[in-house]
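S.K.: Dropping the sequence and predicted coords here.
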Amino acid sequence: MMSKHHPSQSTSTIGKAGAPPQFGALLMTDSGAQRSGPPYLFHGLTETEIAHVLGSGKRRVLYRGAQLFSQGSPQDGIYLIESGRIKVFYTAPSGREITLAYWHSGNFVGGPEVFKQGLHVWSGVAAVNSTVLHLPGDVLRRMVMTIPALAIGIIEGLSFKGQCYSALAQMLGTRSPTERLAQLLLHLMNLYGVEERDGTLIAASFTHADLAHMTGVTRQSVTISLKKFTELGILAAHGSNLVIKNADMLGEIRDGKLAKTTASDEA
């Protein structure tokens, strides 16, 4: 299970040598490079430069479920995730929601605009207790003028996000809901998998609604597909977690080779 901690007890690890723990992101994409996570924002910065950046922002602590920013609300700069996990999602006028990504420590959220004030085009909430550092646009602009490595980190981060959101749009348009769910389960297994006697436990809890939001389908569709996967011996429930018992078969579903057997494609 994901660890639970009090936000005020969080300590930043992003200024220390190397990438922070759990650095990366949970993204719906086919690309192995994108699944490995975005470039580390502070790569190439000196300890003095990192300290300057960290001292230029305002730290916020968030309990699980707390809103960081809302779609349509005023936007100014970015939020650097120091600890925890931030869910970023878009809500359609109909109320239907799709999760764009879960971003871990070392990443930033709040774009796509980073220097100018505007309106948020999606929302962000704390998926677990988290600590973030708000860097206003004007402050960030001044810092990138004097810290070239920070400018490169922001550019690479925005480029990575653009590639991932483009891949998400392509996946939604070309893969069936069942194939997308199979892909997501394999991705969760790679990120949170713990080997057990009967298979690989996904050691992080996601509700059927969470899975539906990440794959762009209804919760009912996810429930039906998971039931079929269970009947086929592909997975099993372990409390509030899932155990992947046959990753190879799940991969065949992802690739469309068993679509007729598992089809429940309600978008």
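M.R.: All right, it came through fine. This one's a predicted model, so the numbers in the text were calculated from it and none came from an experiment.
S.K.: From here on, just use CA atoms for contacts and neighbour counts.
M.R.: OK.
S.K.: And the nearest residue to residue 130 once chain neighbours are set aside, how close does it get to residue 123?
M.R.: Leaving out its chain neighbours, the residue that sits closest to residue 130 by Cα to Cα, 6 or more residues apart in numbering is residue 84, at 4.1 Å. Note on residue 84: its distance to residue 123, by Cα to Cα, to the nearest Å, is 17 Å.
S.K.: same check, this time on residue 251
M.R.: 31 Å.
S.K.: So which of the two has more stuff around it?
M.R.: More crowded of residue 251 and residue 123, by other Cα atoms under 10 Å: residue 123, with 21 against 17.
S.K.: structure B:
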Amino acid sequence: MEAVELFEHPLFHGADQEALRRLLATLRPQLVRRGGRLSTLDAESVLVLVLRGRLRTYQLTPDGRELLLELIEAGGFDDILAARAQEGHFTDAEQDSTVVLVPLSLLEKVLLSEPRVALNLLRLMHERLHSREDHLEAMALHDPSRRLARQLLALGQTLGEEVDGWVVLNPRLTHQMLADMLGIRRETVTLHLHQLTAMGA
């Protein structure tokens, strides 16, 4: 594996690369094609580092709808717990993606040998938790317009890029993706987006 590419992941920023090379030598990048599902083949849980592309995590509701939990960009991470798919949680590639699966047993050795990685992991987990809390808060609001506005603000903070004084979401999200994030119908999103636009939002 190209160690340079792996060490560009925020998990390893500021860490002693020479000390980690030996520990991480067995890791291999995996290309996951758009729509492909990530899973662990054995009983061990893994940390998924996204080097390129974008993943989406979602849960199936009892009535079979997808509830989008998170979009994970390059530089992000996900955890795949052994047999988690049986609980209705899934991670798929939103676009062709390059990932590295780090078994938790190896991650533990890395954290013990290089404290900087532990600090980086805490920071990344904090950012992810903050994003999830914003998502849950948006879902808790009863008024769909307020829920949608809150979700768009949160997405703007995590995925937005400022262009000519406007915040542009990259990637562009479909009405269906927004509906999946909020657990509502696509038609409801379309209606309330029009209402927000009419209000000057």
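M.R.: Alright, I've got the coordinates. A quick note: this is a predicted structure, and the numbers were derived from the prediction, not measured.
S.K.: circling back to that earlier point, distance of the residue in the second structure that the residue nearest to residue 130 of the first structure lines up against from residue 182 of the second structure?
M.R.: Using TM-score structural alignment, the partner of residue 84 of the first structure in the second structure is residue 53. Using Cα to Cα, residue 53 of the second structure is found at 23 Å from residue 182 of the second structure.
S.K.: contacting residues for the most centrally placed residue in the second structure?
M.R.: With distances taken as Cα atoms, centre = their mean, the residue of the second structure nearest its centroid is residue 72 (2.4 Å). Contact analysis of residue 72 of the second structure by Cα atoms under 8 Å, 6 or more residues apart in numbering lists 50, 54, 55, 56, 57, 78.
S.K.: Quick one: classify the fifth one as helix, strand or coil.
M.R.: This means residue 57 of the second structure. strand (DSSP: H, G, I helix; E, B strand; the rest coil).
S.K.: In contact with it, which residues are there?
M.R.: 68, 69, 70, 71, 72, 89, 90, 91, 92.
S.K.: One more: the third one?
M.R.: Residue 55 of the second structure is in contact with 71, 72, 73, 91, 92, 93, 94, 95, 97, counting by Cα under 8 Å, 6+ apart.
S.K.: And for the counterpart of residue 183 of the second structure in the first structure, nearest residue in space, chain neighbours not counted?
M.R.: Counting by TM-score structural alignment, residue 183 of the second structure corresponds to residue 216 in the first structure. Take residue 216 of the first structure and drop its neighbours on the chain: the residue closest to it by Cα to Cα, 6+ apart is residue 98, 5.5 Å away.
S.K.: Please, which helix or strand holds the one you found?
M.R.: strand 97-104 (DSSP states H and E).
S.K.: Specify, as a residue range, where that strand falls in the second structure.
M.R.: The aligned range for strand 97-104 of the first structure is 66-73, by TM-score structural alignment.
S.K.: returning to that earlier point: who has more neighbours out of residue 53 and residue 182 of the second structure?
M.R.: residue 182 (24 against 20).
S.K.: To what extent does the strand holding residue 98 of the first structure diverge from the second structure after superposition?
M.R.: Mean deviation of strand 97-104 of the first structure from its aligned counterpart in the second structure after superposition (mean Cα distance after the TM-score superposition for the first structure): 1.6 Å.
S.K.: Only the buried residues of that strand, if you could.
M.R.: Buried residues in strand 97-104 of the first structure, defined by neighbour count with 16 or more other Cα atoms under 10 Å: 97, 98, 99, 100, 101, 102, 103, 104.
S.K.: nearest to residue 137 of the first structure, of the residues you listed?
M.R.: Nearest to residue 137 of the first structure, judged by Cα to Cα, of the buried residues of strand 97-104 of the first structure is residue 103 at 20.1 Å.
S.K.: quick one: the residue nearest to the closest one when sequence neighbours are not counted and residue 92 of the first structure, what's the gap?
M.R.: Excluding the flanking residues, the one nearest residue 103 of the first structure by Cα to Cα, 6+ apart is residue 25, at 4.6 Å. Relative to residue 92 of the first structure, residue 25 of the first structure is positioned 23 Å away (Cα to Cα).
S.K.: higher neighbour count, these two?
M.R.: Taking neighbours as other Cα under 10 Å, residue 25 of the first structure and residue 92 compare with residue 25 leading, 22 against 9.
S.K.: Residue 190 of the first structure versus the more buried one, what's the distance?
M.R.: With Cα to Cα as the criterion, residue 25 of the first structure and residue 190 of the first structure are 12 Å apart.
S.K.: and what of residue 166 of the first structure?
M.R.: Here residue 166 of the first structure is placed at a distance of 22 Å from residue 190 of the first structure (Cα to Cα).
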